[in-house]
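[1] okay, sequence plus prediction incoming.
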Amino acid sequence: MNAPGLGRGPAAVVVGASGGVGRALVAALAAGGDYDTIFALSRTPAPQPDGVRPLAIDVTDEESVMAAARDLGEAGPVGLAIVASGILHGPGIAPEKAIRALDPAAMARVFAVNTLGPALVAKHLVPLMPRRGRSVFAALSARVGSIGDNRLGGWYAYRASKAALNQVLRTLAVETARTHPDLIVAGLHPGTVQTALSQPFRPEPGPGLFTPEESATHLLRVIGGLTREESGRVFAWDGQPIPP
């Protein structure tokens, strides 16, 4: 069994289940046996093992998020929701080394996926989470989203989108303290993981580079240890808090 504090409810949800960390989280949750159903949400759902139900979602399209939430609502309360989707680079998108490289269209796309996407998921999934009893809503953030920890500069769009995500999570924690007093909201920094997202920057395995499976184990351990008093904060893969 996974850590007993992961959450309560018959269903767990992983958004961004086609990515490296998302896939590993789905596999770890399915192996743990703590939930009747694991929902694996992604833009292009893939076949899943028994106990895992794939669903389509585009986090930048509210109609798509609403449709997924309707399907999720049929399974009963959602005890755990993890948003593992995100974008750092892609066609026409690359981390900026200097302000002169900032492209407004690329920055808007990064914000749409990294900030607005998790916010929309929270808007439509939190109502499916129990009002009483421990539950967790988490989203993958990043240490570079910390304003206080920014010493190197650069990466304007990605840094700003994760800083904004952290504020969304903090604000959600304040609100849900009234509506869902046992719900824990958290941002999670997975470290550097051997995935397509980090490959251009850490192409070779080495110290400090985790496999997706290692990252999933770390993140679920952190989730399992969170307390209600820590809701709204961001934590690294080793459980250490990250400054705002």
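    Here it is on my side, so go on.
[2] going forward, measure contacts between C-alpha atoms and count neighbours the same way
    OK.
[3] what about the longest helix in this structure?
    When the chain is parsed with DSSP state H, its longest helix is helix 156-179.
[4] contact partners of that one?
    88, 95-96, 99, 102, 107, 110-111, 114-116, 118-119, 131, 141-142, 144-147, 183-187, 231-234, 244 (C-alpha atoms under 8 Å, 6 or more residues apart in numbering).
[5] cool, stretch 141-152 as well?
    Under C-alpha under 8 Å, 6+ apart, the answer for stretch 141-152 is 158-166, 187-191, 234, 236, 242-244.
[6] can you point out the buried residues in that stretch?
    141-146 (16 or more other C-alpha atoms under 10 Å).
[7] what about versus this one:
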Amino acid sequence: METALIIGSSGGIGSALADALTARGVAVTGLSRRHDGLDVADEASVKAALGALDGPFDLVFVATGALEINGAEPEKTLKHVTAEAMIDQFKLNTVGPSLVLKHAMRLLPRKGRAIFVALSARVGSIGDNRLGGWYSYRTSKAALNQMIHGSAIELARTHKDLICVVLHPGTVETRFTEKYVGHNPSVPASEAAENLLAVLDGLTPNDTGKFFDWQGKEVPW
């Protein structure tokens, strides 16, 4: 891996990934709302930001996302579901990575191993859902999983060696999760980044379209 594009490079996981890749000698390009004004839910913003780049990139990693948006906490019951919260979650967690993939296709090599990754979450797994709740966030991540799975099928026709996956990073110690860590074991962002990169190191084109956790174990859809 020689070149990487990190979307959401100013966030906890995104910045840790950029640092870890740089330490490996990878040439990292980072884009974020904070530093570059990138709004992943706005196609004009995504098109302009990615259109200004020259590829190819061996890795495109979308590390954006949020559990709370505009103060709306994860719903504990159906009574708390609102259209506004659901739409906000879909814009950031589903639409955002989907638009990045759309406009990053020209930056991915058609020959040779390359990886497109979007951060998902285990709670987005329908098969693993035994608790209910967290409706908007869960559903937006489940929709993201479907987008990446379907896109992997299409892209395999033109990018034979591309690996297109979603990853669950585990519970990471960032502003994103500080209110929700609870009794779940958590790791610093730097450790999470190394875990995720270790998973990517072991993937082959046969793994495209799949969902893995930070240990490299496949997560049910």
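    Received, thanks. These numbers come from a predicted model, not from an experiment.
[8] tell me which two in the buried residues of stretch 141-152 of the first structure are the farthest apart.
    S141 and S146 (9.5 Å; C-alpha to C-alpha).
[9] burial of the residue mapped onto A30 of the first structure from the second structure, as a residue count?
    A30 of the first structure maps onto T22 in the second structure, with residues paired by TM-score structural alignment. Applying other C-alpha atoms under 10 Å, we find 16 residues neighbouring T22 of the second structure.
[10] which strand or helix spans T22 of the second structure?
    helix 12-23 (DSSP states H and E).
[11] got it, and V117 of the second structure?
    Residue-wise, V117 of the second structure maps onto strand 114-119 under DSSP H and E.
[12] that strand vs the first structure, average distance?
    Compared with the first structure after the fit, strand 114-119 of the second structure shows a mean deviation of 0.2 Å (mean C-alpha distance after the TM-score superposition for the first structure).
[13] any idea of the angle that strand forms with helix 12-23?
    150 degrees (axes from the mean of the first three to the mean of the last three C-alpha atoms, to 10 degrees).
[14] angle of strand 114-119 of the second structure against helix 135-155?
    Using the same axes, to 10 degrees: strand 114-119 of the second structure against helix 135-155 is 170 degrees.
[15] where do the strands sit along the first structure?
    11-15, 37-42, 52-56, 78-83, 135-140, 183-189, 192-193, 209-210, 233-236, 241-242 (DSSP state E).
[16] what comes into contact with the longest one?
    Applying C-alpha under 8 Å, 6+ apart, the contact partners of strand 183-189 of the first structure are 130-143, 166, 169-170, 172-173, 176-177, 219, 226-228, 230-237.
[17] which residues in the second structure does it align to?
    With TM-score structural alignment as the criterion, strand 183-189 of the first structure aligns to 162-168.
[18] now swap in the last one and tell me
    The alignment of strand 241-242 of the first structure onto the second structure (TM-score structural alignment) spans residues 218-219.
[19] coming back round to it: any chance of TSV for the strands of the first structure, columns mean neighbour count and distance to L25 of the first structure?
    What follows is the strands of the first structure, written out as TSV (neighbours: other C-alpha atoms under 10 Å; distance: least, C-alpha to C-alpha, whole Å):
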stretch	mean neighbour count	distance to L25 of the first structure
strand 11-15	27	7
strand 37-42	26	9
strand 52-56	19	12
strand 78-83	26	9
strand 135-140	27	12
strand 183-189	27	13
strand 192-193	21	13
strand 209-210	18	14
strand 233-236	23	16
strand 241-242	18	21
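[20] how far is the match of strand 241-242 of the first structure from where the chain is centred?
    Relative to the chain's own centre, stretch 218-219 of the second structure is displaced by 15 Å; criterion: C-alpha atoms, centre = their mean, to the nearest Å.
[21] map L203 of the second structure across to the first structure for me.
    Match for L203 of the second structure (TM-score structural alignment): L226.
[22] burial measure for its match, as a count.
    18.
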